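*Asks:* below: sequence and its predicted model.
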Amino acid sequence: MRVVLAEDLFLLRDGLTRTLREHGYEVVASVDNGPSLLRALLEEKPDVAVVDVRLPPSYTDEGLQAALEARRRRPGLPILVLSQYVDQLYANELLAGGDGAVGYLLKDRVTNTEQFVDAVGRVAAGGTVMDPQVITKLLSRSQARGMIDSLTPRELDVLEMMAEGRSNVAIAATLHFSESAVAKHTASIFAKLRIAPSTDDNRRVLAVLAYLKR
């Protein structure tokens, strides 16, 4: 699987490149600035891009802007954002299409190699991977805040796991519930948020995100 990586810090970029290659990925381009990222995404046509938000020359949002521009030219291009920051405007735009193949992880909350590699694979396969703190940030001004507040602590835990793209089986294992308990919590979440349940995990995540961003 072909990967384009964008990260301005050399040691981190080198470490991520080594990690990806050790897990069978082909890193076809490893860049440190926005213009080079856009060029690599269009010329190399990778299966997935791993992108930092803040890249040279201005260290604001060049990475995410380049990824979005590439996705406009190549609809459906899988993008995994790996950053220290949550850019609400561009994160919402990244999710707006509702087509999946997107992810947004915070660097300081990726605690092991398996978590990172798993996220790359799920995004490349068309899934959605979102850090719960990113979800919280995106929901901060949502009109659905009252509905979110109506969820129980258990339901909030399940919703966070759903937002990460987890299946009911994975949620049950992580939260130490039975699968039937997870199914009941999921049904309650959809009822309270007025969203029709779906058996497709990725569609569930996208439906929740799309509704809560309104």
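*Replies:* Nice, I can see it. In this text, all values refer to a predicted model and were calculated from it rather than measured experimentally.

*Asks:* going forward, measure contacts between C-alpha atoms and count neighbours the same way
*Replies:* Noted.

*Asks:* and the strands in the protein, which stretches?
*Replies:* For the chain, applying DSSP state E gives strands covering 2-6, 26-31, 48-51, 79-83, 102-106, 128-130.

*Asks:* closest to residue 156 out of these?
*Replies:* strand 128-130 (14.6 Å; C-alpha to C-alpha).

*Asks:* next up, a second structure to put side by side with the first:
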Amino acid sequence: MRVVLAEDSVLLREGLIRLLEASGMRVVATAGEAEGLLRAAEEHRPDLVVTDVRMPPTHTDEGLRAALVLRRQQPELAVLVLSQYVEERYAAQLLSSAAGSVGYLLKDRIADVTDFIDALRRVAAGGTVLDPEVVSQLLLRGYNDPLERLTPREQEVLKLMAEGRSNAGIGQELVLSEGAVGKHIGNIFTKLDLTPAEGDHRRVLAVLHFLKIRNQA
């Protein structure tokens, strides 16, 4: 897997390079600011971009905006954004920009190397990964409306879907068979009015319902 990495902290950037390459990925270019990220992604056409949200010169949302530009220019490009803090609007902007191959994680997750690398691989494979802390905050805020139709168990399943878990992973977490998980997911699709015609994207659209951003794209 070919990766372009954008991070303005030299120490973290070097640490991530070693981590990714030790996991069998190839870091083809790095950048310390958003313009450099755009140039590197255009030149190298990587499989995956990993970028910080806040980058020079203003240290606000340059990395995120660069990621959104890249997704418009290269729709097939997988993008995982890292953030120091939970910033729900950034997660919403990123996830509303496309149906898959996107992720938003807190930097603290890097410390759990196995889960972090698994998240990268899921995003590169077309999945959607959302930091569990973002999911928890959204639940605490009571983002419901169509979600009110879901049973507590279905909400648990949707929460884990939002974190990027597979059916097998959800079943392991909730001690359910894959068949039971599939039934719950089918009920979620029905209650959120996601028709079979929407195909595999229904899983991502369900997560966007969860974030209340489906119509903000």
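*Replies:* Happy to help now that I have it. Since the model is a prediction, treat every value here as computed from it, not as a measurement.

*Asks:* nearest to residue 208 of structure 1, of the strands of structure 1?
*Replies:* strand 128-130 (11.7 Å).

*Asks:* next one: the closest one to chain centre, how far?
*Replies:* 3 Å (C-alpha atoms, centre = their mean, to the nearest Å).

*Asks:* for it, buried residues please.
*Replies:* Residues 128-130 are the ones in strand 128-130 of structure 1 that count as buried (16 or more other C-alpha atoms under 10 Å).

*Asks:* tell me how far residue 191 of structure 1 lies from residue 74 of structure 1.
*Replies:* Going from residue 191 of structure 1 to residue 74 of structure 1 by C-alpha to C-alpha, to the nearest Å gives 36 Å.

*Asks:* hang on, isn't residue 159 of structure 2 packed against residue 137?
*Replies:* No - between residue 159 of structure 2 and residue 137 there is no contact under C-alpha atoms under 8 Å: 11.2 Å.

*Asks:* ok so, going back, how about the strands of structure 1 in TSV, adding distance to residue 142 of structure 1?
*Replies:* Putting the strands of structure 1 into TSV (distance: least, C-alpha to C-alpha, whole Å) gives the following:
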stretch	distance to residue 142 of structure 1
strand 2-6	31
strand 26-31	35
strand 48-51	26
strand 79-83	22
strand 102-106	19
strand 128-130	17
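
*Asks:* closest to residue 66 of structure 1 out of those?
*Replies:* Ranking the strands of structure 1 by proximity to residue 66 of structure 1 (C-alpha to C-alpha) places strand 48-51 first, at 9.2 Å.

*Asks:* contacts for the closest one, please.
*Replies:* 2-7, 41, 63-64, 67, 77-83, 120, 123-124 (C-alpha atoms under 8 Å, 6 or more residues apart in numbering).

*Asks:* from those residues, which would you call buried?
*Replies:* 2-7, 41, 63-64, 67, 77-83, 120, 123-124.

*Asks:* and the lengthiest helix in structure 1, which stretch of structure 2?
*Replies:* For structure 1, the longest helix by residue count, based on DSSP state H, is helix 179-193. Counting by TM-score structural alignment, helix 179-193 of structure 1 pairs with residues 178-192 of structure 2.

*Asks:* in the matching stretch, what's buried?
*Replies:* Result for stretch 178-192 of structure 2 [16+ other C-alpha under 10 Å]: buried residues 178, 181-182, 184-189, 192.

*Asks:* now do the helices in structure 1.
*Replies:* 10-22, 34-44, 62-73, 88-96, 113-124, 132-138, 145-149, 153-163, 168-175, 179-193, 201-212.

*Asks:* please enumerate residues in contact with the shortest one?
*Replies:* Looking back up the chat, that one is helix 145-149 of structure 1. 139, 156, 192-193, 212.

*Asks:* same check on stretch 69-89 of structure 1?
*Replies:* 38, 41-42, 47-54, 64, 67, 99-108, 119-120, 123-124, 126, 134, 137-138.

*Asks:* report the buried members of those.
*Replies:* 38, 41, 47-54, 64, 67, 99-106, 119-120, 123-124, 126, 134, 138.

*Asks:* farthest pair in the contacts of helix 145-149 of structure 1?
*Replies:* For the contacts of helix 145-149 of structure 1, and using C-alpha to C-alpha, no pair is farther apart than 139 and 192, which are 16.0 Å apart.

*Asks:* related to what we said a few turns ago, how about a markdown table for the buried residues of strand 128-130 of structure 1, with distance to residue 26 of structure 1 added?
*Replies:* Formatted as a markdown table, those follow (distance: C-alpha to C-alpha, whole Å):
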| residue | distance to residue 26 of structure 1 |
| --- | --- |
| 128 | 21 |
| 129 | 21 |
| 130 | 24 |
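
*Asks:* what is the nearest of those residues to residue 23 of structure 1?
*Replies:* The closest of the buried residues of strand 128-130 of structure 1, once distances to residue 23 of structure 1 are taken by C-alpha to C-alpha, is residue 129, at 18.9 Å.

*Asks:* now the closest one: how far from residue 118 of structure 1?
*Replies:* Residue 129 of structure 1 is 10 Å from residue 118 of structure 1, by C-alpha to C-alpha.
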